[in-house]
Each structure stands twice: as structure tokens, then as C-alpha cells.
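Participant: Could you look at this predicted model? Sequence included:
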Amino acid sequence: MRTHYCTDVTEKNIDEIVTVAGWVNSRRDHGGIIFIDLRDRGGLVQLVCDPADNKDAWEVADSVRDEFVLIATGKVRARGEGLENPNLVTGKIEIVVDNLVIENRSKPMPFELGDEKVNEEIRLRNRFLELRTEKSYEIFKLRSTANIAVRNCLNELGFLDVETPILTKSTPEGARDYLVPSRVHPGEFYALPQSPQLFKQLLMVSGFDKYFQIAKCFRDEDLRADRQPEFTQIDVEMSFCNQEDVIKVAEKLIHDTFKACGKDVPTTFPRITYKDAMEKYGSDKPDMRFDMAMVDVIDIFANSTNEIFADIAKDTKNNRIKALRCPNGDNIFSKRQMKGFEDYVRKFGAKGLGYFQMKEDGLKGPLTKFFEDADLEAIVKSTELEVGDVVFFGAGEKKTVCDYMGRFRLYLAEQMEIIPADTYEFVWVVDFPMFEIEDGKTKALHHPFTMPNLEKCDLNNVEDLEDIESIAYDIVLNGTELGGGSIRIHKEEVQEKVFELMGISNEEANEKFGFLLEALRYGAPSHGGFALGFDRLIMLLAGTDSIRDVIAFPKTQRAQCLLTQAPSAVDNEQLKELSLRIRKTEV
């Protein structure tokens, strides 16, 4: 049908007859001669329809409008002197059309392609149109390149691509399951997988040694810019390995994928413990593109004559007083702005926010009266203050303080515009706690199949469950959790003990995970792995702010597809076949 893509037509084709096809990007009538910019996946080429050359083709061109689909045949010629377009690959030539076919017409567009100001709801409702833009095409070209690079890398390392079930058993994995009712088993349900976690462990028990899958996962959870109800992850598992083996594979995979996408990143990444990440950056996914680490000054504030600070400083296990140095902040922010920062941190549980300004003659601020000169000097030394700096303080319960001061760190960096663009800063967060306690319930921080670090603890003699470390690791890129994994429990007695510590009875464990526990009784190898969020990876590679930009047909933050109007009601006959009935609730 066509001999060339639009951007394949160059000066080398001058005087040749070519056929191109695509969409009308724009149409211009210059004194009876019609110029059409035709667009396909590669870009634009200019068509010229002159009645003096071919009246039939000109008459067709006269009826053409934006986004019509055309097939054009004509001779390539050089553009006239001074008429070249240096912004186009095809800017030195044009095609003089002698045959023009309208393959299809287009309704008037609901929005101008590429207009970033268009409401997202309108764009998602017409997603098939938004995907016509060069930006969208480049994103999905990048995604395809990354997909192929992942497969090539893991194939080279001897991993086997295995598909695991989409219809599976509902198991507690942190988020709500999407349930699928069974027609042939009335009253019973499948669940869509939150991850292939259990199946990839079963594949290790099966002796497959190295598994991977670019897997679809489903989680019914509250959404935000980097979450979707259905998403894609690179899932990897391997046998007879330790943490170093797994991290080595993950680093090679990431390096090779970025390289294939034209990005240069290191072959190994730095590491930080979970404890240090929380204490210094207030987050288990610290953004390492800039410094501004928090410093704990609770021992200095213990000497304060302020009763609130002194009382908080009595409990160094459960409380924290964090200092955050803001370089040159005294010259950047006014006193009014600095006082206004308190409103920001209060949104995240802070009861207040103190600060000192570093002047030529020492620290100044309303809090100085509560400290001796020696303590003020200790603050300057511990936070490495220089003249012109400001240091902010948060005090209170450990988790709350670390959280809001970590958020405040990012907020300040954004306000100061010190976060570098086009930079990729990776960091491994390691030595995660095995458990966290919420509302009196013990939960696995990663998942209950994560191996505790048995070299550092005795599961039969534990004083504080939150002190148990796991062999788990997350990879973070520019403050976004790209993925993570762990060494898995492969011994039945260890798995049973973990369930016991979580308050899961043998009956409950067998009901929910019986098939895995049974498999562990048949010679399970030591194994571990990781998963990377493929959509998040592409989002960061493409430099876009929303995961919806890198998914062909995404859902909204309310988990709706505006294009297809899903989810939608079904008729009563379908419900009857599934033994379901809709119960109306009063609002």
C-alpha cells in the first residue's frame, strides 16, 4: 500500500515516485496551492497539491480536513530556496501529489492534539486520540524497547519465562483482592493476583531454578499518580541464592534496560539500611538526588529549659527530635515563610516546628533562650551550620516526627529548586524489619514468606517483634520505590513460627496458604527474588509525572476507564448465572 514511512522520504529520494500514508496533521491553502503535513508514526512530510500538476488530486485535497486518513502518491522534489524547514527530518523535500485517496474521514477533534492544558478526563475519554501524539508514541516505543531489553537480559542469564495463573485463590497480601465469581461453583470466587508471589515460590520447589515473568498484577487499593488497579511488574525468582546474588541480577537487569533506552547508569548502586533511611531521610524510599539529611539532636535538647522538649527527650527509644539544615535558607526564605512552614508539617501530625537562623554572631531565634551557649554550639557543630543557614526542628513520637520531617525535607528542596533534573540516583534500602505492629496487630512489613535474619535473632526468644530484621531489600530511584524483594522462607518450621508470631493459627494458615506449606514439605530449595514495577520504571525513564501516561489505556484515580465506561452494570441474567444479587444500600 505504501512504499515509505513519512520520515523515510529524504533528499536521496528526489525524483522518485513514492506512496505514503497517514493522518492530516495540518492543511494550508496558499493561493490555490494546498499544502498538507501528513503524519505517521515517524513524523511529518509535506504534500503539495497543485491544480496545475494534477487537478483531481487537488480537488480531493480541497475537501481534506485535520485528522483525515490519506494515502498519497507523488514525486519527491527539493523544496524551494528559503522554504526548507530545519525542524523536520523531511524539511528539505516535499512530495508533489498526483494521486490522493481519502482512506477515512474524521469528525472535528474534541481537543487539539498535544495540548497539555486539556482536562485529563477529556483526554482519557478519547485516549485513542491522545495516543496519536508524538509524545505518546515515543513513550510506548521506549516501553517496548525496555520490555525487549528485560527479556534479553534475563534470557542471557538463564531465566525461564513462565506464565502463572490470573484466576487464583484469594490470599491476604496487603491490599484488597479483585474477586471473580465462579459460575460453575456457585458462591465461590477466584481472585486476580496481587502478585505471582506464591506461584513463583512453587516454581522454585518444582526445580525450575530461575524464573521470570513480565506479569499483570491487580490490587484494589486507593490510587495516586504512581498507582493503578492493574499494573505490570518484572517478576524474578531464583534458587540456591543469597541476598548478594539477587541484588547482582537486579543491578544488571536495571543497567542493561537503561542502557538499551539510551540512559547511562552505574552497574552497582549504593546501599542504606532501613533504620538509617528512616532516621536520616524520614522515608524508606529516600530521594538521594540532594543531601539535607536529618540529624538527631535529642541528647542536646535534653538540656533545654523548655519543659516540652525536655520531656520528649526523656524517652530516646520512642521519641525523636530531628534537625533539618536548610543551606542558605536565611537568604532564601522570609521569617513569614518560615513561620508558614509550620502549617505544612501540621498536616502530617506535627504539633509545631521550631527553627534557628545562623547569623555572623551565632544562632538566633525564639528558641535560643531555652539553651546554654554550649548547647547552641553543639547544635551548630552537629548540624554543620554555616552563616546564612536555617535549621528546623521537629519533636515528638518517633514515627510521626520522621514522617513529617521527611516530607518537609522534600518540600523544602522543591521550594529551593535544588532537585536536579535528568538525574538517576538509585539506592538499595536493606535490613528491613520483619514485622510492624498496627492497632495491636502484628503484620509482615513485606509479606509473611520473607526470611527473618536468623543470624541476628532467635525467633523462640524475642522481646520486641519490631526488632526482628528480615532479609529484604527495596530498590529506590529518585525517591520512588521501583521494586524490591527478599530471600524467602523455605523451611516449614520457620514459616510456622512466623505465622505464630503474627497470630495466625495452623488452621488459618492451612486454609489460606495450605498449598504452599504442603510444597515446602517436599524438599524446597533456598530461594529468593525481586519484582520491579515496570510502569513506574517507564514513568521515570520517560520523565513523566503520572503512571497513566505510560499505560496505553489507564484507569482514573477512581479506578474507572473513561474510554470504555468500565466498571459498568451487567444484566440480571448474567448475575443469576453467577448466583449473585445486587443489594441496594441507602446513601
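Facilitator: Yes, it's here.
Participant: CA only for contacts and neighbour counts going forward, please
Facilitator: Fine.
Participant: Okay, and Phe499 sits in which element?
Facilitator: helix 492-501 (DSSP states H and E).
Participant: this is the comparison structure:
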Amino acid sequence: MRTHKCGELNKDNLGESIALCGWVHRRRDHGGVIFIDLRDRAGLVQVVFNPESTETFAIAESVRSEYVLRVEGVVRERLEGTVNANMATGEIEILVSHVEVLNESETPPFPIESDIEVNEEMRLRYRYIDLRKTSMLEKMKIRRDVTRNLRNFLDAQEFFEMETPILTKATPEGARDYIVPSRTHKHSFFALPQSPQLYKQLLMMAGMDRYYQVVRCFRDEDLRADRQPEFTQLDIETSFMNEDKIMAIMEDMMCNLFKDVLNVDLDKPFPRMTHAEAMSRFGSDKPDLRIPLELVDIADEMKDVEFKVFSGPANDPKGRVVALCIPDGAKLSRKDIDAYTKFVSIYGARGLAYIKVNDRNGGLEGLQSPIVKFAPAEVWEAVLEKTGAQTGDLIFFGADKTNIVNEAIGALRVKIGLDLGLLEGVWKPLWVVDFPMFEWDEKSQRWNAIHHPFTAPSCSEEELKADPGAALSRAYDLVLNGTEVGGGSIRINKTAMQSTVLDILGIGKKEANDKFGFLLEALKYGCPPHGGMAYGLDRLVMLMTGSSSIREVIAFPKTQSAACPLVDAPAVINEEQLKELHIRLHKPIVSEEA
């Protein structure tokens, strides 16, 4: 039907007779001559209809936006003064000799190219139209390029691309499973995989040595901008490699990716930071290193002050008191400070104390704040010295339980850095290492795994049993600009250690055998040392395209309520299907009056 794509043509094609197919992007009638910008996946080209060609001109007069056309014509150079430097094909145009309307179109529910903001649910309901936008098409192209590059790199490194089951068994991986009832096994259920974790470990036990997969994963959890109930993961596993070797290969892969797709050179090796240092300096295990602000501990300075808001957490082993110095922050208005106070309340902070440094050498008189009177001058001098504050700066304070301070002031650090344009550099990758193995859940009075139950500890089995809270894991996360794009670890490869970890997590022998019996059995048969990583492909593409949400880089995403407006899913199924699946619904009782 066509000889070329619209966006492929240039001056090298002058004089050629060509055929194109595409959508009417824009139609203009200039004094009897009709111009149409024809669009396909490759881009736009201007096609021209002269009134001398009566039949084709009449058709051109009838077409409207988003009609699908096939045109034949000759490539010619645009007249002087009409070249469009904003179009790749802007130096040429097509003089049409024949046109065919392949399909008409109703007026789209929203403009294809416009600055008008369209409700996201409307965009998702008509996603096939939304995807016609140039910006969306570019994001899909980058996603394709990213996936192709990663596959090519791993193929060259002798990784096997292998598929693992989608219908599997429910396992505790931190989120709720999507459950699929079995028709052939009465009262039994499959689960959709949260990740291929156990299968890829079994592949290492099978001697596959190096595996990867671009795989769909499913988690029934509350959604945020970077979460979806179904998402794409680049899953990787290797045998006979320690964490240093795995991280080195992953760095090569990321550098190759950014150079090939974005023409960006990432510096190697990526810096490494322990989990403890990241939490201390930035209040986050995924710090954005582009932002130069850091949290400074001032508990020692506040232990003896009369101000209980500070002295209480300063003397509490589970508390923390920090200062965050904002260069030139004294220019922030009371309205700005109130907005930041409201922001930290989202994370459980009960307020946001501050000091404006109007004159660094002016003692108490040089400080402006309601809290200055609650501590002697020498305390504030020590705080100014420790934070490096200068005239014109502002210091925010956080004082509460450690987790609240970290979350609230850590998030505040990022928000202020973005609001005030304090970013240094464009891309800042970072490895975060030495995570704790477990965290204590006060509510359930039990240990939870920081990563997953199959992560190897960096200590012996005896040391792990003696003090689970002190144990560090052999895990590593790759953070890019404050977003975790990948995480991995060396896995447990011995039955005794795996049983010990499950026992610490409160998973008894019967439950362990019911859920992981196949894994514990497999570990007995010569399991090699192994480890790997998983990358959130959607998140990675989101960052590389500068998008604000992973929904922008997924062709058919779900809404924040995990629904699909396009096909109206999830949907009710009929009684016959329910009976086949041995399912009876308990519908809510509705009163006669209602």
C-alpha cells in the first residue's frame, strides 16, 4: 500500500513517485490550495492538493482530522520561505496525484496535539487515540529501544532468555497476590507471580548459569505514581558470581544503555553507600545525590535543653533530632514555611521548627525563630557550626521517632531541592549496600525480611540466630536520581541457612514445607552460589523519558484504583462461569426499603 513512511522522506527523495499511508494530522486551506500534514509512526510530511486535480481536490476538501488516507504523488522541494525547520521533512512536500480515503473518523474526544490538559481517565478510556500523540509515540519508541538494548547486551554476555510460569503458587513476598481459581482442581487456586524469584533460583540449581527474562509481574497493592498492579521487570540471575562481579556487569549494562539510547555517558564505577550512611545523611535508602542538602544529627546538642520537643527525642534511643540547612533559604516566606509544614505532616511529623539566619555573627539577635528562646546561645552556636549555616540561610528541624524524622525530613530535603532548583548534575546513579536482614514489626511482634526471605546474610548461621537485628544482608539496590530502579542480592544456597531465616521470620516447619518445600528440597542437590537482580523496566523508562508517572510509558496502564477504563475491567462474570470454578458469591443484603 505504501512505498515509504511519512517521516522518512527528505531531499534525497526529490523527484521520486511515492505512496504514503497515514492519519490527517492537520488540514489547511490556503487560497484554493489544500495542505495536509500526514502522520504515521515515523513522523509528519506535508502533502499538497492543487485545484487543477479536480477529483483529488474534492476528496481533500471533505477530509477531516484523523481520517486515514493513502496518497500517491511526487516529492518536490518546498518554495523558498516555506521551509519548516521544526519538521524532519520540513524541506520537502508531496504534490498529490491520487488520494484514497481508507477510513473516516469521528471528531476525537480530545485534540491529538494540544496544550489543553485532558483528564487522565479520559486519556486511558481512549488510550488508542492518546497513543497517537507525538510525545506518547516517542516514549513508546524509547521503551522499545531500552528493551532491545538490554536484550542485546545480555545476549552478548551469554545469558539465556528463558520464560517462567505465570500461573504459579502464592508466596509471601511483601504484597498481596492476585489469585486465579482453578476449574480442574476444585477449591484450589493459582497465583499470578509477584516476581519469578524462586523459578530463577531453580534455574541456577539446574545449571543454566546465566538467565534473564523481560517478564510481567503482578502485585495487588495500593498504587502510587510509580506503581502498577501489573508491571514489567527485567529479571536476571547468575551462578558463581559474588556481588562485586554482578554489580560490575550491571554497571556496564546501564552505561551501555544510556549511551546507546540517550547518548549520555555515566561515570563508572558507580559510587557505593551503606544503608546506614544513606539513612543518616539523607533519611532515605534511595537518596537523590543531585540534591546537595544533608540531614545533620544534633541530638547531642539538644539533650539538656528545656525544650521537650527536642530534648525528648534526643534522649530516646528510638528518637532522632536533625537539622536541614537550606542555603539562601531565609528568603522563604511564612506562606512557604507553612506549606512545607503541611507537607511533612503527610509523613507523621507534628510540626516543622525553623530558624532564619539573618546575621551569622549576630548571636541570638541574628536569628529569627519562635524556638530561639528555648535554648541558650551556645546551643544554637553549636548547631550553626555543625550545619555550616551562613547569613541568609534557613534551618529546618525534625524531632520525633527515628522513622518519622527520616521519612518527613528526608522527603522535605527532596521537595526543597526540586522547588528551589538546587540540582547538581543530570544523572546520579548509586549502589546502596549492607541493608539490614530484618526489621522488627512492633504491631505483629515479629521480624520481617527487608528484601525477601531468600537473601543471604553476610554473617554465619550462628551469628544470625544470636542477634537477627544486627545481621546485614548481601543485598544491593541501584538508585538513580532518588528512585530505586533495581534491586538484587546473593541468595541463600544451603538448606540449613534457608530454614534458619524462615524460622526467624516466624514461618514454622509445616508452613515452610507447604509454601517452599520444593525450594528446600532443591537446595539439597548441589545448589551453586548464585545471585541476581531485578529492574523495574517501567520505572527506568519513566526516568529516561522524564515522565512523571509509569502510566506514561505503559501502553495500556491501569488507573490508581487498579481499573482499566478502556475495556472496563475488572468486570462481573456470570453464574455459569462461577459454577464451573466452584465459587459462590456472598452478595450484600439489601433491605426491602432500600
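Facilitator: Cool, got the structure. All figures in this text were calculated on a predicted structure; none of them were measured in a lab.
Participant: Where does the helix holding Phe499 of the first structure end up in the second structure?
Facilitator: Taken onto the second structure by TM-score structural alignment, helix 492-501 of the first structure occupies residues 495-504 there.
Participant: Now do the helix or strand just after the helix holding Phe499 of the first structure: which elements does it pack against?
Facilitator: Tracing the chain C-terminally past helix 492-501 of the first structure and defining elements by DSSP H and E, one meets helix 506-520 next. Based on contacts counted as 3 or more C-alpha pairs under 8 Å, 6 or more residues apart in numbering; DSSP states H and E, the elements that helix 506-520 of the first structure packs against are helix 197-205, helix 492-501.
Participant: residues in contact with the next helix or strand after helix 506-520 of the first structure?
Facilitator: Once the chain leaves helix 506-520 of the first structure, the next helix or strand it forms, by DSSP H and E, is strand 527-533. Contacts of strand 527-533 of the first structure with the rest of the structure, by C-alpha atoms under 8 Å, 6 or more residues apart in numbering, involve 201, 204, 231-243, 246, 250, 482-490.
Participant: Just the buried ones among these, please.
Facilitator: Those of those that meet the buried threshold are 201, 204, 231-239, 241-243, 246, 250, 482-490, by 16 or more other C-alpha atoms under 10 Å.
Participant: among those residues, which are in strands?
Facilitator: Among those, the members falling in strands (DSSP state E) are 231-239, 482-487.
Participant: Any figure for the gap between the spatially closest residue to Phe160 of the second structure that is not a sequence neighbour and Phe159 of the second structure?
Facilitator: On the basis of C-alpha to C-alpha, 6 or more residues apart in numbering, the spatially nearest residue to Phe160 of the second structure that is not a chain neighbour turns out to be Tyr211, at 4.7 Å. When C-alpha to C-alpha, to the nearest Å is applied, the distance between Tyr211 of the second structure and Phe159 of the second structure equals 5 Å.
Participant: neighbour count winner among these two?
Facilitator: Set side by side, Tyr211 of the second structure and Phe159 show unequal neighbour counts under other C-alpha atoms under 10 Å, the larger going to Tyr211 at 23 against 20.
Participant: Now do Ile112 of the second structure against Ile166 of the second structure, distance only.
Facilitator: 36 Å.
Participant: nope, Tyr535 of the second structure is what I meant
Facilitator: For Tyr535 of the second structure, the distance to Ile166 of the second structure - C-alpha to C-alpha - is 18 Å.
Participant: Same check on Val68 of the second structure?
Facilitator: According to C-alpha to C-alpha, Val68 of the second structure stands 38 Å off from Ile166 of the second structure.
Participant: So Thr423 of the first structure sits against Asp287, correct?
Facilitator: No - Thr423 of the first structure sits out of contact with Asp287 when judged by C-alpha atoms under 8 Å, with a separation of 11.3 Å.
Participant: Between those two, which has more neighbouring residues?
Facilitator: The residue with the greater number of neighbours, taking Thr423 of the first structure and Asp287 and applying other C-alpha under 10 Å, is Asp287; the counts read 23 against 13.
Participant: Give me the contact list for the helix holding Phe499 of the first structure.
Facilitator: With contact meaning C-alpha under 8 Å, 6+ apart, helix 492-501 of the first structure is reached by Thr442, Pro448, Phe449, Leu459, Ile489, Ser505, Asn506, Ala509, Leu517, Leu520, Arg521.
Participant: mind listing what the fourth one touches?
Facilitator: With contacts taken as C-alpha under 8 Å, 6+ apart, Leu459 of the first structure has the following neighbours: Lys497.
Participant: That one is in what secondary structure piece?
Facilitator: Secondary-structure element containing Leu459 of the first structure, defined by DSSP H and E: none, the residue being outside all helices and strands.
Participant: residue in the second structure matching it?
Facilitator: Using TM-score structural alignment, the equivalent of Leu459 of the first structure in the second structure is Leu464.
Participant: before we move on, the earlier item: more neighbours: Val68 and Ile166 of the second structure, which one.
Facilitator: Each of Val68 of the second structure and Ile166 had its neighbours counted (other C-alpha under 10 Å), and the higher figure belongs to Val68 (21 against 17).
Participant: burial of Glu586 of the first structure, as a residue count?
Facilitator: 4.
Participant: What of Gly365 of the first structure?
Facilitator: For Gly365 of the first structure, the neighbour count with other C-alpha under 10 Å is 12.
Participant: Same question for Glu462 of the second structure.
Facilitator: Other residues near Glu462 of the second structure come to 10 when the count uses other C-alpha under 10 Å.
Participant: Check whether Arg27 of the second structure sits in a helix, strand or coil.
Facilitator: Secondary structure, DSSP: H, G, I helix; E, B strand; the rest coil: Arg27 of the second structure is strand.
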